[in-house]
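S.K.: here is my input, please return the structure:
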Amino acid sequence: MTTRRDGTVGKALDVLDQVADFGRPVRFSEVLERADYPKPTLYRLMQTLTHQGMLQFDAERQTYSPGARLVRLAHTAWAQSSLVQVASPHIQKLSAETGETVHLAQIDAGQVLYLDKRNAAEPVPMYSQAGRVGPVYCTGVGKVMLAHLPDDQAQNVISQQSFHRFTPQTITTAAALDQEIRAIRADGFAFDREEHEPGIICVALPVISDNGRVLGAVSVTSTTQRTSLAALQALAPRVRDAAQAIARDAQSWSFPAQTTQEFKLAGE
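M.R.: This next block holds a predicted model:
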């Protein structure tokens, strides 16, 4: 994980990120293996976070997990997230009309952040869940947002990708991703061709404001057992309608501007 050198608060937030990334209760020694801080510094930070209720320590198992205060703050922030509130009825309608899983996502620090998810009429197990982060380069929502960013911001996000191969279809180089971005810009939509998870496919379109800002992305996701990429492509006009409706409703909300500098800071 990239460490942000901006004082004690920044270090504490880094530690919270590291604990959360495990997705399970974690021992101090496991965090220490990934941390950029000396053992005494890390211990002091984790003790402070525990005392403040941001982490919870299980003395019997000797593990740390997100604390009640952090969960409460996260819930409050989530409930007040403008794009989630604006998009909710539109993605619910899209899921009901298509019978498939619908995702709402944004780019956050070079990754895809899943903001909301509406399950299919017959849910299918998959990685994505609201609040989780995923890779940009091998997800439909990630690639379609990347393709519609200004070139300098897109290149900054690309520079942050690890290009891990999840499946035989995963894009594994910046050059291949550049080629994919050009195709997405021409088509206006992106596919996930089993690039992140075997058997999982999707079609995704961006949510773009009137001034051209990428607010997020919407996707319809299914499985190769249930449908095909051609059938998903036929749904692209419905996904576009939902994305445009979200963008229209979002105009009355105040979204903080995300500048090129913020993308650079995310990679420092």
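S.K.: CA atoms for contacts and neighbours, from now on please.
M.R.: Noted.
S.K.: just how off-centre is stretch 195-202 within its chain?
M.R.: With C-alpha atoms, centre = their mean, to the nearest Å as the basis, stretch 195-202 stands 16 Å off its chain's centre.
S.K.: contacts for that stretch?
M.R.: Stretch 195-202 is contacted by residues 126-127, 138-140, 166-171, 191-194, 219-225, 228-229, 232 when judged by C-alpha atoms under 8 Å, 6 or more residues apart in numbering.
S.K.: next one: stretch 214-223
M.R.: 83, 91, 95, 100-107, 124, 140-142, 144-145, 148-149, 199-209, 232, 239, 242-243, 247.
S.K.: circling back: just the buried ones out of the contacts of stretch 195-202, please.
M.R.: With burial judged by 16 or more other C-alpha atoms under 10 Å, the buried subset of the contacts of stretch 195-202 is 138-140, 170-171, 191-194, 219-223, 229, 232.
S.K.: I figured residue 170 hits residue 139, correct?
M.R.: No: applying C-alpha atoms under 8 Å as the test, residue 170 and residue 139 come out as separate, 9.3 Å apart.
S.K.: which positions within stretch 7-24 qualify as buried?
M.R.: Residues of stretch 7-24 classed as buried by neighbour count (16+ other C-alpha under 10 Å): 11-16, 18-20.
S.K.: just the ones in strands from the residues you listed, please.
M.R.: Of the buried residues of stretch 7-24, none are assigned to strands by DSSP state E.
S.K.: one more, so I can put them side by side:
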Amino acid sequence: MVQKQAYGSVLLKADDILEFLSSDDTQHRLSEIAKHTGLTPPTASKILNTLLLIGYVQKDPDTKLFSLGPRLLKYANKSLHQLSIKRIAQPFLEDLQKATGETVHLGIHEFDHIKYITKIASKKPVSLYSEIGKSIPMYCSAMGKAVLADLDDDDINYYLEKNELISKTENTITTAERLFEEVNLARQEGFAFDNGEHDLDVFCIGSSITVGRTNYGAISISLPIYRLSNEVLESLKQNLLTTKENLIGTLR
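M.R.: Presented below is the predicted three-dimensional model:
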């Protein structure tokens, strides 16, 4: 079998450099990096300059020694954070889905959006389409509004400065005043609603998973609006809050 050739040899060389820098906690000279990666000093220097520019490595201005940069470490921590909350939340989500019979999600706050990272679909005849990895705006999602509710008002105002409240459906909240009403209600109740605000025929109830000042994401239950009744809503609230309490208890 013919092995496919990787595209972008410079990326592979950059990976060799990063691998070497991560092998210990010490800083290294350009000559060391070139020797241990099999690169010429000019080639290693060019790649290091690019990695410096994007923050994947850092260079001590006095000693001229290189080490891993803060931006790469931020991504690494983000990845570990996602993997950890997915693993921890999985059994709680499974229990929540069995208790409600509806689709449940786990999402994380990423770049002013909520990103789906786990989903357990309903087995009922009509279930909902959603895609792992998809991101939706915070202002028109139950999980997003629940996460916003855990922020200070100043942080929410900053979010509003950066994000236009664009109508997704006829039910979408498009004013700051209305969004703050929803956020304040979520602060009191411990959950938030998406009542056909992102998808017209979908109702969603979500709650954030925050311990202290650290937010681990949010969980939600989604269902077609036609299946919603007062009795169903009360059951969803109770099961969601119980799941939230149990999950937070595990994270403490």
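S.K.: filter the buried residues of stretch 7-24 of structure 1 down to the ones in helices?
M.R.: 11-16, 18-20 (DSSP state H).
S.K.: for stretch 76-89 of structure 1, how far is the first residue from the last?
M.R.: Start-to-end span of stretch 76-89 of structure 1 (C-alpha to C-alpha, to the nearest Å) is 20 Å.
S.K.: try stretch 182-196 of structure 1
M.R.: End-to-end for stretch 182-196 of structure 1, by C-alpha to C-alpha: 20 Å.
S.K.: now the helices for structure 1?
M.R.: All helices of structure 1, identified by DSSP H, fall at 7-22, 28-34, 39-51, 68-79, 82-98, 140-147, 151-159, 174-187, 229-234, 236-250, 260-267.
S.K.: nearest to residue 114 of structure 1, of these?
M.R.: Nearest to residue 114 of structure 1 among these is helix 140-147; the distance by C-alpha to C-alpha comes to 9.2 Å.
S.K.: the closest one vs structure 2, average distance?
M.R.: Mean deviation of helix 140-147 of structure 1 relative to structure 2 after superposition (mean C-alpha distance after the TM-score superposition for structure 1): 0.6 Å.
S.K.: just give me the residue right at the centre of structure 2.
M.R.: Centroid-nearest residue in structure 2, with C-alpha atoms, centre = their mean: residue 108, separated by 3.0 Å.
S.K.: contacting residues around the counterpart of that residue in structure 1?
M.R.: Using TM-score structural alignment as the criterion, residue 108 of structure 2 maps onto residue 106 of structure 1. For residue 106 of structure 1, the contact set (C-alpha under 8 Å, 6+ apart) comprises 112-115, 141-142, 145, 215-217.
S.K.: now neighbour count too, for these, in CSV please.
M.R.: Below are the contacts of residue 106 of structure 1 laid out as CSV (neighbours: other C-alpha atoms under 10 Å):
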residue, neighbour count
112, 25
113, 24
114, 24
115, 22
141, 34
142, 29
145, 29
215, 21
216, 26
217, 28
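S.K.: mind filtering those down to those shared with structure 2?
M.R.: For the contacts of residue 106 of structure 1, the aligned pairs still in contact in structure 2 (both residues aligned by TM-score structural alignment, their matches' C-alpha atoms under 8 Å) are 112-115, 215-217.
S.K.: so which of those belong to strands?
M.R.: Judged by DSSP E, strands contain the following of those: 112-115, 215-217.
S.K.: contacting residues for the aligned residue in structure 1 for residue 161 of structure 2?
M.R.: Residue correspondence to structure 1 (TM-score structural alignment): residue 161 of structure 2 is matched to residue 159. If you count contacts by C-alpha under 8 Å, 6+ apart, residue 159 of structure 1 has none.
S.K.: now swap in residue 183 of structure 2 and tell me
M.R.: 145-146, 148-149, 192.
S.K.: that one -> structure 1?
M.R.: Here residue 183 of structure 2 is matched to residue 181 in structure 1, going by TM-score structural alignment.
S.K.: quick one: that match and residue 175 of structure 1, what's the gap?
M.R.: Taking C-alpha to C-alpha, one finds residue 181 of structure 1 at 10 Å from residue 175 of structure 1.
S.K.: repeat for residue 261 of structure 1
M.R.: Separation of residue 261 of structure 1 from residue 175 of structure 1 (C-alpha to C-alpha): 24 Å.
S.K.: same check on residue 189 of structure 1?
M.R.: Noted for residue 189 of structure 1: a distance of 19 Å to residue 175 of structure 1, by C-alpha to C-alpha.
S.K.: same check on residue 46 of structure 1?
M.R.: Distance, residue 46 of structure 1 to residue 175 of structure 1, using C-alpha to C-alpha: 40 Å.
S.K.: these two: which has the busier surroundings?
M.R.: The residue with more neighbours, out of residue 46 of structure 1 and residue 175, is residue 46; 23 against 11, by other C-alpha atoms under 10 Å.
S.K.: pretty sure that one contacts residue 14?
M.R.: No: between residue 46 of structure 1 and residue 14 there is no contact under C-alpha under 8 Å: 10.7 Å.
S.K.: what sits in contact with each of these two?
M.R.: Here residue 46 of structure 1 and residue 14 have no joint contacts, going by C-alpha under 8 Å, 6+ apart.
S.K.: what does residue 83 of structure 1 align to in structure 2?
M.R.: Residue correspondence to structure 2 (TM-score structural alignment): residue 83 of structure 1 is matched to residue 85.
S.K.: which residue packs closest to that match, ignoring adjacent ones?
M.R.: Closest residue to residue 85 of structure 2 apart from its sequence neighbours, by C-alpha to C-alpha, 6 or more residues apart in numbering: residue 216 at 6.7 Å.
S.K.: repeat for residue 238 of structure 1
M.R.: residue 94 (7.4 Å).
S.K.: residue 90 of structure 2: neighbouring residues, count only.
M.R.: Residue 90 of structure 2 has 16 neighbours, counted by other C-alpha under 10 Å.
S.K.: rewinding a little: Throw the ones in helices among the buried residues of stretch 7-24 of structure 1 into CSV and include distance to residue 55 of structure 1, thanks.
M.R.: Formatted as CSV, those follow (distance: C-alpha to C-alpha, whole Å):
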residue, distance to residue 55 of structure 1
11, 14
12, 11
13, 11
14, 13
15, 10
16, 8
18, 12
19, 9
20, 10
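S.K.: next, the contact list for residue 80 of structure 2, please.
M.R.: Contact analysis of residue 80 of structure 2 by C-alpha under 8 Å, 6+ apart lists nothing.
S.K.: what of residue 134 of structure 2?
M.R.: Neighbouring residues of residue 134 of structure 2 by C-alpha under 8 Å, 6+ apart: 115-116.
S.K.: residue in structure 1 matching residue 149 of structure 2?
M.R.: By TM-score structural alignment, residue 149 of structure 2 lines up with residue 147 in structure 1.
S.K.: no more questions from me, cheers.
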